[in-house]
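Q: Give me a model of this one.
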Amino acid sequence: MNPLLEVQRLDTEADQIRHTREHLPTRAALEEARREQAEHQRRIEEIAVERLAVIERQRRLEGELGVLEERIAADERRLYSGEVAALRDLQALQDEIAGLRSRAGELEERILEAMETAEGLEARVDELKAAAAGVDARVAELEARLAAEEAELDAALAANRAERAERAAAVDPDLLADYERLRPGFGAATVVTFDRNCVGCPSSMPAVEADRVLHAAPGSVLHCEECGRIVLR
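A: Presented below is the predicted three-dimensional model:
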């Protein structure tokens, strides 16, 4: 085969290897697993912050309850100490104690609710951490698989580039430069063989142009006047 056609074949093969490497299914699976991993971490951190806020609220309520309990204890000491003798004052003190106990009961309910909420959030964090561990394992497995697949393709590309260098050495430097200039536009059909037509043209080669190429010496390298591709006679 003409060495320039070999160079073109190898360049096309290299493009295919790069495309395959970029679009490996394992890569897409890894990206999806990493998104899932990030989402788990986001939810864990979000719930942890929420749980911390609940615990802080619980502690604040416990502090308020402690203050109320101290006031209740102080009022009860006054009530039973005998220092309050007037019936009206005793009744007022009893009413105050009853009001404080009512508020304390409300605080206890709110504290219990906060404790239950915190426990539920902690359980949810544990569930997410367990799920995240599974995702982490999948990410690690996919990373290892992707690395192996990339290494295999990189080796294939290195072999391709070595062979390409060998084939390119047999091509006239000016012709090779011309090919490399045209290839970004024509890709795998930059160099075409002539068969009474330019197989790269979207339409038939004009008769005059076809006759010009037909009468060129076998092995000649020409350019198609219609599309600009390199035509091998």
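
Q: contacts, neighbours, all on C-alpha from now
A: Noted.

Q: contact partners of stretch 139-146?
A: Stretch 139-146 is contacted from outside by 26-27, 29-30, 33-34, using Cα atoms under 8 Å, 6 or more residues apart in numbering.

Q: all strands of this structure, in order?
A: 191-193, 221-223, 230-232 (DSSP state E).

Q: Who are the packing partners of the last one?
A: Yep, that's strand 230-232 we're talking about. strand 191-193, strand 221-223 (3 or more Cα pairs under 8 Å, 6 or more residues apart in numbering; DSSP states H and E).

Q: ok, and what's touching the first one?
A: Under the criterion Cα under 8 Å, 6+ apart, residues 4-5, 8, 179, 198-200, 229-233 lie in contact with strand 191-193.

Q: Considering those residues, which is situated nearest to Arg138?
A: Gln8 (40.0 Å; Cα to Cα).

Q: Alongside the first, I'd like the structure of this one:
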Amino acid sequence: MGSLDALIDVQTLDTRADQLRHRRDALPQLATLAQEAATRAEVEQRADVARGRLHELRQRQKGLEDEAALVEDKAAEIDRKLYDGSVVAHKELEAFQEDHRQLKARQADIEDQALEVMEAAEPIDAEVSALAAEVAQADERIAALTAEVESARGEIDAEAAVIASEREQAAANVPADVLEAYEATRSRMGGIGAARLVGNRCEGCHLEIPSAELEAVRKAADDAVVTCPECGRILVR
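A: Model prediction:
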């Protein structure tokens, strides 16, 4: 087999390798995976907002509960003084009783506020849990899709390795200067650097070669590198 025939084999294998690379980069699972990742990010963002609101309410609730506990302690201290005999004056007793009443009223008011905050936090807590479940489900789908992508790419990479080996063997039958010219043309022409001449048509650009130029191509030596006058690709006769 002549060097230019071997060049067509190289071109065929390069085209197959290009197709495999395209398949690897355009697996249908990748679009789904990107969509799932975007959905997960959106849900996670909503969960972060909800967690922030819940944290604020929990902090508010704790602050109110701590304040109620302090007021309760003060009321308890006054209550002890009312009954330990340390206060005997009638007016002083009345003042302590009024302070105790006000503190207990204040305590009840604060506890009511804490209860309202706790009730306001309950639906947000449920929202956080629901969003966390959505994120977990998205993670499962993403993990499954990632496994599918890795499996598909593994198969493609194995096929690409075989093609690379075959390409190396085919390229060994092509003179170095021809191979260099082919690779430069292939890079410039979007992946097709060599094409068959079928009749008077270049299979690279699918254009007919004018008669005068076609005659010159046909008279060239079998191993001579000639190019299509229309597209510049190496012609294999």
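
Q: how about the contacts of stretch 139-146 of structure 1 in a markdown table, adding distance to Phe186 of structure 1 and neighbour count?
A: Output for these, formatted as a markdown table (distance: Cα to Cα, whole Å; neighbours: other Cα atoms under 10 Å):
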| residue | distance to Phe186 of structure 1 | neighbour count |
| --- | --- | --- |
| Thr26 | 31 | 16 |
| Arg27 | 29 | 19 |
| Ala29 | 33 | 16 |
| Leu30 | 34 | 20 |
| Ala33 | 38 | 19 |
| Arg34 | 38 | 18 |
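
Q: which of those sit farthest apart?
A: It's Thr26 and Arg34 that sit farthest apart of those, by Cα to Cα, at 12.0 Å.

Q: Please tell me how far Ala212 of structure 2 sits from Gly199 of structure 2.
A: Per Cα to Cα, to the nearest Å, Ala212 of structure 2 is found 14 Å from Gly199 of structure 2.

Q: So between those two, which is more surrounded?
A: When Ala212 of structure 2 and Gly199 are compared for neighbours, Gly199 comes out ahead with 11 against 8, by other Cα atoms under 10 Å.

Q: how close does that one sit to Arg58 of structure 2?
A: 83 Å.

Q: How about His206 of structure 2?
A: Counting by Cα to Cα - His206 of structure 2 and Arg58 of structure 2 are separated by 73 Å.

Q: More neighbours: those two, which one.
A: For His206 of structure 2 and Arg58, the more surrounded residue by other Cα under 10 Å is Arg58, and the numbers stand at 17 against 14.

Q: corresponding residue for that one in structure 1?
A: In structure 1, the residue matched to Arg58 of structure 2 (TM-score structural alignment) is Ile55.

Q: show me what contacts that match?
A: 114-115, 118.

Q: rerun at 7 Å
A: Residues near Ile55 of structure 1 by Cα atoms under 7 Å, 6 or more residues apart in numbering: Ala118.

Q: what do you get for Leu57 of structure 2?
A: 117, 121.

Q: which one's the longest helix in structure 1?
A: helix 87-168 (DSSP state H).

Q: now it: how far from the chain's centre is it?
A: Helix 87-168 of structure 1 has its C-alpha centroid displaced from the chain centroid by 18 Å (Cα atoms, centre = their mean, to the nearest Å).
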